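Asks: Structure, please.
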Amino acid sequence: MNVEVKQIEELMSQARKVMKNSYSPYSKFPVGAALLTVDNQVFTGVNIENVSFGVTNCAERSAIFTAVSTGYRPGFIKAIAVAGDTETFLSPCSVCRQVMVEFCKPDTPVYLTRKDGEIFTTTLEELVPFAFEKLDM
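Replies: Predicted structure coming up:
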């Protein structure tokens, strides 16, 4: 997918900005995500924790689920950015990666950042090389 540098920077800026809305009283680890749709709409999300960590929702899934709730369907994501204040690049968890497999194409760019602001570019296929993509019945 062709994403312009300006779009990448804006997407990451929105992911960083939305981090302030994170509800992370237990981990104290705010995460923000922003996704760009194929029709150039942007949806953001944050991690939302619960005292029962199993029902916590990550930023990436929050952004994807918000877009899906407005009518988007698989293949709608042009790019996704993930931001956190970490020393290393903050990568999506495995649950988020599987949700991304459902709604992104394998070549969808995934932009990761760390606290110094540097952006690392990868793809969904690189993050999930042996993706579980369909049910074989």
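Asks: When you work out contacts or count neighbours from here on, use the C-alpha atoms and nothing else.
Replies: Fine.
Asks: Quick check: what element follows the helix ranked longest in the chain along the chain?
Replies: In the chain, with assignment by DSSP state H, the single longest helix is helix 5-18. From helix 5-18 onward toward the C-terminus, using DSSP states H and E, the following helix or strand is strand 31-37.
Asks: just to revisit the earlier point, other SSEs contacting the longest helix of the chain?
Replies: Packed against helix 5-18, as judged by 3 or more C-alpha pairs under 8 Å, 6 or more residues apart in numbering; DSSP states H and E, are the following elements: strand 31-37, strand 42-46, strand 77-84, strand 109-113.
Asks: repeat that for 6 Å
Replies: In this structure, helix 5-18 packs against strand 31-37, strand 77-84, with contacts taken as 3 or more C-alpha pairs under 6 Å, 6 or more residues apart in numbering; DSSP states H and E.
Asks: With adjacent residues omitted, what lies nearest to the residue positioned nearest the centre of the chain?
Replies: Nearest residue to the geometric centre of the chain (C-alpha atoms, centre = their mean): Glu60, 3.3 Å. Setting aside the residues directly before and after it, Glu60 is nearest to Ala33 in space (C-alpha to C-alpha, 6 or more residues apart in numbering), at 5.4 Å.
Asks: one more to put side by side:
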Amino acid sequence: MIDRLEEKALIQKAIEAKERSYSPYSKFPVGAALLTEEGRVFVGTNVENSSYGLSMCAERSAIVSAVSNGYRKFKSIAIVSDRKEPTSPCGACRQFMVEFGNFEVILVGEENIKRTTTFELLPMHFEMEK
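Replies: Model (predicted):
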């Protein structure tokens, strides 16, 4: 778990990412900020497409950015939306996150914050033998 100062900074980065969302169809902007074990932060936002299957969630966007830059070990991810209650990641994002291990997930709503882990969000997740 990260300390509250790191958490606050990570949440702020996720809020900033949310403001850059491209969500003209759902009108549901989401931002994510991913903290690597090395202390780097990568952000992502949801990017929609008129062909919904081609849309990209904020969580996956942040992870793809980190992996593209050579990072694969993560400490925490903050996920922010405009809802009062925290928004939980979709099933695809849950599976995408657990591919990179068990790390902290901070779900942020306007009224409260829920802290969990990738493995708690997706128990009995699919995993290939490595």
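Asks: how far away is Ala14 of structure 2 from Glu38 of structure 2?
Replies: With distances taken as C-alpha to C-alpha, to the nearest Å, Ala14 of structure 2 is found 18 Å from Glu38 of structure 2.
Asks: which of those two has more neighbours?
Replies: When Ala14 of structure 2 is set against Glu38 and neighbours are counted by other C-alpha atoms under 10 Å, the residue ahead is Ala14, at 29 against 11.
Asks: Enumerate every residue touching the more buried one.
Replies: Contact criterion C-alpha atoms under 6 Å, 6 or more residues apart in numbering gives Gly31, Ala32, Ala33 as the residues in contact with Ala14 of structure 2.
Asks: most surrounded residue in these?
Replies: Ala32 (33 neighbours).
Asks: Surely that one and Gly44 touch.
Replies: Yes - here Ala32 of structure 2 lies in contact with Gly44, judged by C-alpha atoms under 6 Å, at a distance of 5.2 Å.
Asks: Between these two, which contacts overlap?
Replies: Shared contacts of Ala32 of structure 2 and Gly44, defined by C-alpha under 6 Å, 6+ apart, are found at Ala58.
Asks: counterpart of Tyr71 of structure 2 in structure 1?
Replies: Matched to structure 1 by TM-score structural alignment, Tyr71 of structure 2 sits across from Tyr72.
Asks: Am I right that that match sits in a helix?
Replies: No - checked against DSSP: H, G, I helix; E, B strand; the rest coil, Tyr72 of structure 1 lies outside a helix; its state is coil.
Asks: roughly how far apart are it and Gly32 of structure 1?
Replies: With the distance defined as C-alpha to C-alpha, Tyr72 of structure 1 ends up 20 Å from Gly32 of structure 1.
Asks: what's stretch 61-78 of structure 2 in contact with?
Replies: Contacts with stretch 61-78 of structure 2, where a contact means C-alpha under 6 Å, 6+ apart, come from 11, 32-37, 42-44, 103-106.
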